[in-house]
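*Asks:* how does the following fold in three dimensions:
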Amino acid sequence: MVTTRVSLATDATAWDATVARLGGRLLQSWRWGLFKERHGWKPYRFLFETNQAVAAAQALVRSIWGLSLVYVPRGPVCDRPEPALAEAVKTTLDTLARETRAIIVLVEPEDERGAALLPQSLGWRPSPTVVQPRRTLKVPVGDDDALLRQMKPKARYNVRLACRRGVTTRLADPHELGAFYELLEETARRDGFGIHRPEYFADLLETFGQDAALIFAEFDGALAAAALVVRFGDEAVYLYGASRTELQRHMPAYAVQWRALQWAREHGCRWYDLWGIPDDDEPPPEASADQRNVRAGLWGVYRFKLGFGGTSYTYPGMRECVRNPLLVAAWRRLRPLEG
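*Replies:* Take a look at the predicted model:
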């Protein structure tokens, strides 16, 4: 009989080392839990161990209508998906859900090993809820020559064009977050997406400290584009970006990504995650001209990201265990989940 030991992690350094060893990424890091705790979530970090395998899952709990929901972002992670680990994960999350009066448990595995810990035989089902992007692009980080070689010709040209036109880049101070937020508001209005409040980004920069970078591209003294990048382990993640419409012709967004790739290399990263891309490689027939425009819209952003090379990666997809169908149905209609 296989014995599984379940414990709550108490040491941040040990937790992050375990997560990284098991293939986990930013959203399972200790500091991501600390950051989300400042915005309404309570983290629980579970370790599952047998004599031959280890798994880890950082679960976030958020109160809702006097009840709660449980969400495991990009987890669980494991080295070997043993049935005993799968049973322990289910039992532990069920207990957490019961103790916190959760109406649903949402689990979003990083890879197929994590997904194997969530079998239908234990009550897990595919979920219609989408929180994090279902696909991403991951760019290998090398020296400048290697970075340029792997780019598509147009992106390589635009990086050099930005330099020739006098676009400069720099690491901004967190106190300059207000300028970034104004630019993000402009970008959100132009491209039609919602954004968090300023405090969210301030807390993100404060929580990750030297492992976060706010990068500015400037043209003739004016802020033209910006990116917010966070590192965990051997990977840097491009979480947020913005650009000024009237200065896009100078290609500052390409300059920002070029500097972000260099920052990732300087911080020992092997990979640069460009975060969200569409679920399919081609836009649907009903996509508008603006959506297809490389300077606006999701599909245009996708083509922009493709220019830097890299490989697409599709996540296994969300799994769920519904505990109160009526309340979950109401929640799906009225209140989307923030990641």
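*Asks:* please make it C-alpha for all contacts and neighbour counts, starting now.
*Replies:* Noted.
*Asks:* which parts of the stretch 201-339 of the chain are helices?
*Replies:* All helices of the stretch 201-339 of the chain, identified by DSSP state H, counting those that start in this stretch, fall at 252-266, 289-292, 298-306, 325-334.
*Asks:* so which of those gets nearest residue 151?
*Replies:* Relative to residue 151, the nearest member of those by CA to CA is helix 298-306, separated by 8.2 Å.
*Asks:* structure for this one too, so we can compare:
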Amino acid sequence: MSTPVQPTLVTTSRMGAFGRIMDTTDRTPGTLHTSNAWDRQLHRIGGHLLQSWRWGEFQQRHGWTARRIQVSDSAGTAMAQVLVRFQGPLSVAYIPRGPAIFGDPEVMWPMLLERVDALARRNRTIMTLIEPNDDSVLTGTLADVGAARRADRGQSCPRVRIPLLDDETILERMHQETRHNLDLAQRRGVKAGRYPAGQLAIEALYRLMAESADRNGFGLHSLGYYEDFLHTFGDDAVLLFAKADDGALAAALVTARFGNEAITMFGGSSAHGDGHRAAVLLQFEAMRWAREMGCGTYDLRGILNRNSERPGTDEGRWLSWFENGFGGEIPTCPLTIERRHVPVLPWLARTLKRIER
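*Replies:* Down below sits the predicted model:
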């Protein structure tokens, strides 16, 4: 029988805008309570960028409180970065693209959930939204983990994962129409390049994102959110622009990396840019950057599926065609689940502000 490591907790409290907030720091010897140690171990067990220390620190400047849980046992290791958002005296919690589990999930899941529940009690959390990065961490039924299926898939919507091989192989794996549009963009004089994340460049990125959001009905954060992201991730992120032959900006893209995987984070395009399929050229250039940075895979996250609300629209057809057209693998999309800590009042969670991603 495995014996879990019992953490030693040093707990302090402070008065926040919404009441008393409990701050808990794990001081067990060897616990990963520094950024480098956390990220090294997370990378070692296959964790996602949205579980990285920097993502948590970034989100803390945008309305969340980051808490990190790490459990080790002879059966394996489990890690979860839990983002907590307070609304009045209560809170909701969110585990994006996590947890990361290495070893036997049947042993590690209960141990991890015990810590998640303890964190929920300290923060008066109504429910924790869990968006696993893959199916390997899920065991048993939803009832076994005291959870319910969530209709909103959030970060765990289907995505395309592309092996970063040489240019020729990447092109061969693309669908014929995607290769045609890449060639079309180049023949029409569209140029793609990498740019420093200066103020003017970030403002240009935001204008293109706002235009895409208005055209396609997407949500948008403030300009400062994207500026902060680029400054936080520094050399582990890249800002790319595509320009039409007349010099006008056609599309923009932000890609970041964690470990050996690069991930599409944000992007936008003008109507003119869509016509030239400038976004295809940008993604191809982002793959080259990721390969230069030592990444082995590229994650085109957020593709539509047949259950999408927009599959029959022009925007829906374009997004599905665009992201599937690169010829990568489409991993099994795990369930997004809610662990309800106040099961007798599930409706109360719906009154809280919608979780922003």
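*Asks:* kindly provide the TM-score of these chains.
*Replies:* For these two chains in superposition, a TM-score of 0.91 is obtained (TM-score structural alignment, normalised by the length of structure 1); 331 aligned residues with a CA RMSD of 2.1 Å.
*Asks:* which stretch among the helices of the stretch 201-339 of structure 1 comes nearest residue 73 of structure 1?
*Replies:* helix 325-334 (18.0 Å).
*Asks:* by contact count, what packs against that closest one?
*Replies:* Judged by 3 or more CA pairs under 8 Å, 6 or more residues apart in numbering; DSSP states H and E, the packing partners of helix 325-334 of structure 1 are strand 102-108.
*Asks:* ok, back up a step: would you turn the helices of the stretch 201-339 of structure 1 into JSON lines with mean neighbour count?
*Replies:* Converted to JSON lines, these look like this (neighbours: other CA atoms under 10 Å):
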{"stretch": "helix 252-266", "mean neighbour count": "24"}
{"stretch": "helix 289-292", "mean neighbour count": "15"}
{"stretch": "helix 298-306", "mean neighbour count": "21"}
{"stretch": "helix 325-334", "mean neighbour count": "12"}
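*Asks:* next, format the ones you listed as JSON lines and append distance to residue 101 of structure 1.
*Replies:* Below are these laid out as JSON lines (distance: least, CA to CA, whole Å):
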{"stretch": "helix 252-266", "distance to residue 101 of structure 1": "41"}
{"stretch": "helix 289-292", "distance to residue 101 of structure 1": "41"}
{"stretch": "helix 298-306", "distance to residue 101 of structure 1": "37"}
{"stretch": "helix 325-334", "distance to residue 101 of structure 1": "12"}
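*Asks:* nearest to residue 131 of structure 1, out of the ones you listed?
*Replies:* Comparing the helices of the stretch 201-339 of structure 1 by CA to CA, helix 325-334 comes nearest, at 12.2 Å.
*Asks:* centre of the chain versus the closest one, how much separation?
*Replies:* How far helix 325-334 of structure 1 lies from its chain's middle: 25 Å, per CA atoms, centre = their mean, to the nearest Å.
*Asks:* ok, now stretch 142-157 of structure 1?
*Replies:* 24 Å.
*Asks:* what of stretch 71-79 of structure 2?
*Replies:* The answer for stretch 71-79 of structure 2 is 23 Å, by CA atoms, centre = their mean.
*Asks:* which residues of structure 1 does it align to?
*Replies:* Using TM-score structural alignment, stretch 71-79 of structure 2 corresponds to residues 48-56 of structure 1.
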